[in-house]
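Student: Provide a 3D model corresponding to the input given below.
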Amino acid sequence: MAYDRAADFADVFQHFAVGEAGRPEHSCYPYAPVFPVRLDGGKAVIKRTTGPVTAAAAIARWVEGLAGEDVGVVTPLPLPVDNPAPIGDQVWVAYPWVDGRPYTGSADDVAAAGDLLGRIHAARPAGPGMPEFGWPDHDAASVEEDVAGLRRVLGEHAPDLRDEVPARLEPWLESFMAETLPPVRDGGLPRAAVSMDYKANNLVYVDGAPVLVDPDNAEYAPRVLDLALAALLFHNEMATAPPRLFTADEWSAFSSAYRRHVRLTEAELALWPVAVRYMLLEWGVWTLIDAAEWNDWDDPHKRGFLRDLATVDPGRFPLR
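Tutor: Take a look at the predicted model:
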């Protein structure tokens, strides 16, 4: 797996005034450029963020508001240059480096992660400019692409699942636009500024409490979709997590801690199974297919997670 080279981003380091001695050789993250650096005499991280600079600025204001409510999340460093900043045709942001430990999968870590997600969802609304969640518009060709991708990936990496998984997911994929999307999109579900990437690899634990260190995919979206994404993908990409999704006990601990801060509406509870299916079909199927590009299926630990994701029953994560 190739990591981005710092030498290819000299203009980024120049903007943030990071000298040669303070730069690493490569990104610390395999899927995107994320560079630990020395900045203003301290440890920091510079990373590419998503969307236009107006969206990055809105997310910066959101996390600053969360931090003001003592919610564990990083905020952009106050610098004499723009941060976030458009550099070339991309947007970059510098955050403080958070010294702590990774998620371990312990009962305490699971509950603490659910508690933090609940506090994020319960925080005051985001201000103007927050990116809006986009609803998909699939046609028959895109459905066929997903089905073919699943069959190809499973045929190569999990041949025992090649028929079972598409046979279960294909009817859902074909009926997504008619049966899964409308109730979630049109159900009047409460919306909030949410991470839309709330996973263990984006948390650092400091004195037992998690800090969200990658808020850059945040959107204004139905909060129940963010919760469903966490249910399915929380352990994805995390070497220190179990090679599987949450167990029943772990999900109970995570969701109970979450619900200490968020009172889900009857509409959210009623549509929860549909929301989980939505995220399985949109994010889960993409994760299974995209993993082949990064050779994740060849890693025994990651393969364990991917096999569990491919065969998961959405009913594994009840809220009632």
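
Student: only C-alpha atoms for contact and neighbour calcs from this point on.
Tutor: Will do.

Student: okay, now Leu169: neighbour count?
Tutor: Close neighbours of Leu169, defined as other CA atoms under 10 Å, add up to 19.

Student: one more: Val153?
Tutor: Around Val153 there are 20 other residues, counting by other CA under 10 Å.

Student: show me what the strand or helix carrying Ala270 is packed against.
Tutor: If you go by DSSP states H and E, Ala270 is part of helix 266-279. Helix 266-279 is packed against helix 181-185, helix 223-233, with contacts defined by 3 or more CA pairs under 8 Å, 6 or more residues apart in numbering; DSSP states H and E.

Student: buried stuff in that helix?
Tutor: For helix 266-279, a neighbour-count test (16 or more other CA atoms under 10 Å) marks 268, 271-279 as buried.

Student: following it, which helix or strand comes up?
Tutor: Along the chain past helix 266-279, the next helix or strand (assigned with DSSP H and E) turns out to be helix 285-290.

Student: report the buried residues of that next one.
Tutor: Of all the residues in helix 285-290, those buried under the rule 16+ other CA under 10 Å are 285, 287-290.

Student: right, and the helix or strand after it?
Tutor: Later in the chain than helix 285-290, the nearest helix or strand by DSSP H and E is helix 300-311.

Student: ok, which stretches of the stretch 51-200 of the chain are helices?
Tutor: 53-68, 107-122, 140-157, 164-174, 181-185 (DSSP state H, counting those that start in this stretch).

Student: so which of these is nearest Leu229?
Tutor: With distances scored as CA to CA, the stretch of the helices of the stretch 51-200 of the chain nearest to Leu229 is helix 107-122 (11.6 Å).

Student: tell me the angle of that closest one relative to helix 223-233?
Tutor: Going by axes from the mean of the first three to the mean of the last three CA atoms, to 10 degrees, helix 107-122 is angled at 160 degrees with respect to helix 223-233.

Student: give me the helices and strands touching the strand or helix carrying Lys43, please.
Tutor: Per DSSP H and E, Lys43 falls inside strand 42-49. Contact partners of strand 42-49 among helices and strands, from 3+ CA pairs under 8 Å, 6+ apart: strand 34-39, strand 90-96.

Student: angle of that strand against helix 53-68?
Tutor: In terms of direction (the same axes, to 10 degrees), strand 42-49 departs from helix 53-68 by 140 degrees.

Student: any buried residues in strand 42-49, and which?
Tutor: Buried residues in strand 42-49 (16+ other CA under 10 Å): 44-49.

Student: got those residues as JSON lines, with distance to Ala85 columns?
Tutor: What follows is the buried residues of strand 42-49, written out as JSON lines (distance: CA to CA, whole Å):
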{"residue": "Ala44", "distance to Ala85": "16"}
{"residue": "Val45", "distance to Ala85": "14"}
{"residue": "Ile46", "distance to Ala85": "11"}
{"residue": "Lys47", "distance to Ala85": "11"}
{"residue": "Arg48", "distance to Ala85": "10"}
{"residue": "Thr49", "distance to Ala85": "10"}
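
Student: one more, so I can put them side by side:
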Amino acid sequence: MVSWSDPPSPRLRRLVDELDEHGVDLDVENPLDRLVAEEIDYALHPLIHERRVPTYGAVIAPTVDRSRWRKTTNLEVTSRSLRDLQRSDARRFADGASSWLVLSGDGAQKLAVFDRPASSERDVVVMVDAFGAAIVQRHSSGTVRYASEHGVMRWDGMSWHREPLVTRWISAMRTWGGNAQHSLATLLAFAVHDLGARGIGALLIMQNTLTSSPAFEQRMAEPPPLDIAVPEDLTPLRHVLAQIDGAAVFDNSGILRQIGVRLNPSAAAVADVDGHRGMRHTSGRRYSFDDPESIVIVVSEDGPVTMMRNGVILGRTDAQA
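Tutor: Here you go, the predicted structure:
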């Protein structure tokens, strides 16, 4: 196992420099930052056995007491001691789904075992908040993630993509009530860390039901009232969105009300709101102009997410959009 007194390898320094170019500042002279960098490096270059590339997951420097993890995640968590193992050997027990290597800045290490898999990007983001930790994961898809309180860095095999914290966008919605803001934050997190992370394109509308007047054509029967705040409802919601065109409409409590709808922009919207990227973005932006109290979230098939209101882009996850 590498000791803190050993100089960082050239590969580790290159990784740190690469992350720095994307706004992630890790100091390899700081023991905790170096621990994070080493775990990201391992996730990118795992040990291959009999042509099998293993998955992996590490929870780094949790600050929340383990007795409180279940309350936020609804996971039953049991611990196994790994104190006699080198970190290189301890990693073999952590699959980044049901079992995770828990590393402390003082060198202590344990294995956390969950009663069910938690491997999606949405799961990882929840765990960052619940554990007060940084998380490194190599997913079965080959995607490598580094998640912290600053957002998610995602390596897709070719380049890094940074997803900022969605809470930074919610400040633009101070005119909405607290419950509506919470629903919007949940919907936005679903768009970024579930749909976008899986490459599922979608057009999501959250209406302020007190003032919104629909400007769309309903083409499908009324869907079941799936609730964005109920984890069990997210799987069928994601599945249907992957199979339809048109927009999904939610009320401001996060309940799905319409799906597969065709948006019909007004003449003023067509005249005053320029096209933006593709048809999905243009349609969503013009709808937000016609219904200025609504929020429109557009998820591109290649991952980036854009949030709009009143014809204006409030935030997006790709700076080059």
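
Student: TM-score for these two?
Tutor: Their TM-score after superposition, calculated using TM-score structural alignment, normalised by the length of the first structure, is reported as 0.27; 147 aligned residues with a CA RMSD of 6.6 Å.

Student: about what we covered before: quick check: angle from the strand holding Lys43 of the first structure to strand 34-39?
Tutor: Using the same axes, to 10 degrees, the inter-axis angle of strand 42-49 of the first structure relative to strand 34-39 is 140 degrees.

Student: redo the helices and strands packed on helix 266-279 of the first structure as a markdown table? Include mean neighbour count and distance to Val206 of the first structure.
Tutor: Shown next, in a markdown table, are those (neighbours: other CA atoms under 10 Å; distance: least, CA to CA, whole Å):
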| stretch | mean neighbour count | distance to Val206 of the first structure |
| --- | --- | --- |
| helix 181-185 | 16 | 36 |
| helix 223-233 | 25 | 21 |
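
Student: between the ones you listed, which one is closest to Ile59 of the first structure.
Tutor: With CA to CA, the closest approach to Ile59 of the first structure among those belongs to helix 223-233: 16.0 Å.

Student: buried sites along the following helix or strand past the closest one?
Tutor: Remark: after helix 223-233 of the first structure, the chain's next helix or strand is helix 248-258, criterion DSSP H and E. By 16+ other CA under 10 Å, the buried positions in helix 248-258 of the first structure come out as 250-258.

Student: circling back to that earlier point, of all the helices and strands packed on helix 266-279 of the first structure, which lies closest to His15 of the first structure?
Tutor: helix 223-233 (33.6 Å).

Student: just checking, what packs against the closest one?
Tutor: Here helix 223-233 of the first structure touches strand 191-194, helix 266-279, going by 3+ CA pairs under 8 Å, 6+ apart.

Student: can I get those in JSON lines with distance to Phe305 of the first structure?
Tutor: Output for these, formatted as JSON lines (distance: least, CA to CA, whole Å):
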{"stretch": "strand 191-194", "distance to Phe305 of the first structure": "24"}
{"stretch": "helix 266-279", "distance to Phe305 of the first structure": "16"}
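
Student: end to end, how far does stretch 145-160 of the second structure reach?
Tutor: 9 Å (CA to CA, to the nearest Å).

Student: if you could redo that for stretch 154-164 of the second structure, that was the one I meant.
Tutor: End-to-end for stretch 154-164 of the second structure, by CA to CA: 11 Å.

Student: ditto for stretch 256-271 of the second structure
Tutor: Chord length of stretch 256-271 of the second structure, first to last residue, is 30 Å (CA to CA).

Student: so Glu38 of the second structure touches Arg14, yeah?
Tutor: No: in this structure, Glu38 of the second structure is not within contact of Arg14 by CA atoms under 8 Å, at 11.8 Å.

Student: quick one: which of the two has more around it?
Tutor: Relative neighbour count places Glu38 above the other of Glu38 of the second structure and Arg14, with 20 against 11, counting by other CA under 10 Å.

Student: other SSEs contacting the one helix or strand the more buried one maps to?
Tutor: For Glu38 of the second structure, the host element (DSSP H and E) is helix 31-44. Contacting helix 31-44 of the second structure under the criterion 3+ CA pairs under 8 Å, 6+ apart are the following elements: helix 10-21, strand 56-60, strand 134-138, strand 144-148.

Student: switch to 10 Å and redo it
Tutor: helix 10-21, strand 56-60, strand 99-103, strand 134-138, strand 144-148 (3 or more CA pairs under 10 Å, 6 or more residues apart in numbering; DSSP states H and E).

Student: tell me what angle the fourth one forms with helix 31-44.
Tutor: This means strand 134-138 of the second structure. 20 degrees.

Student: ok and strand 134-138 of the second structure relative to strand 144-148, angle-wise?
Tutor: Here strand 134-138 of the second structure points in a direction 170 degrees away from that of strand 144-148 (the same axes, to 10 degrees).

Student: pick the one among the buried residues of helix 266-279 of the first structure closest to Val153 of the first structure.
Tutor: Distances from Val153 of the first structure to the buried residues of helix 266-279 of the first structure, taken by CA to CA, are shortest for Met279, at 19.3 Å.

Student: hmm, that closest one is touching Leu229, no?
Tutor: Yes: contact criterion CA atoms under 10 Å: Met279 of the first structure and Leu229 qualify, at 6.0 Å.

Student: quick one on the thing from earlier: want to throw the helices and strands packed on helix 266-279 of the first structure into JSON lines with distance to Gly68 of the first structure?
Tutor: Converted to JSON lines, these look like this (distance: least, CA to CA, whole Å):
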{"stretch": "helix 181-185", "distance to Gly68 of the first structure": "31"}
{"stretch": "helix 223-233", "distance to Gly68 of the first structure": "21"}
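
Student: I'd like to know which of those is closest to Arg168 of the first structure.
Tutor: Of all these, helix 223-233 sits nearest to Arg168 of the first structure, with 16.9 Å by CA to CA.

Student: between the closest one and helix 300-311, how many degrees?
Tutor: With the same axes, to 10 degrees defining the directions, helix 223-233 of the first structure sits at 130 degrees from helix 300-311.

Student: could you report the distance from Trp169 of the second structure to Pro31 of the second structure?
Tutor: According to CA to CA, Trp169 of the second structure and Pro31 of the second structure sit 32 Å apart.

Student: right, I'll call it a day here.
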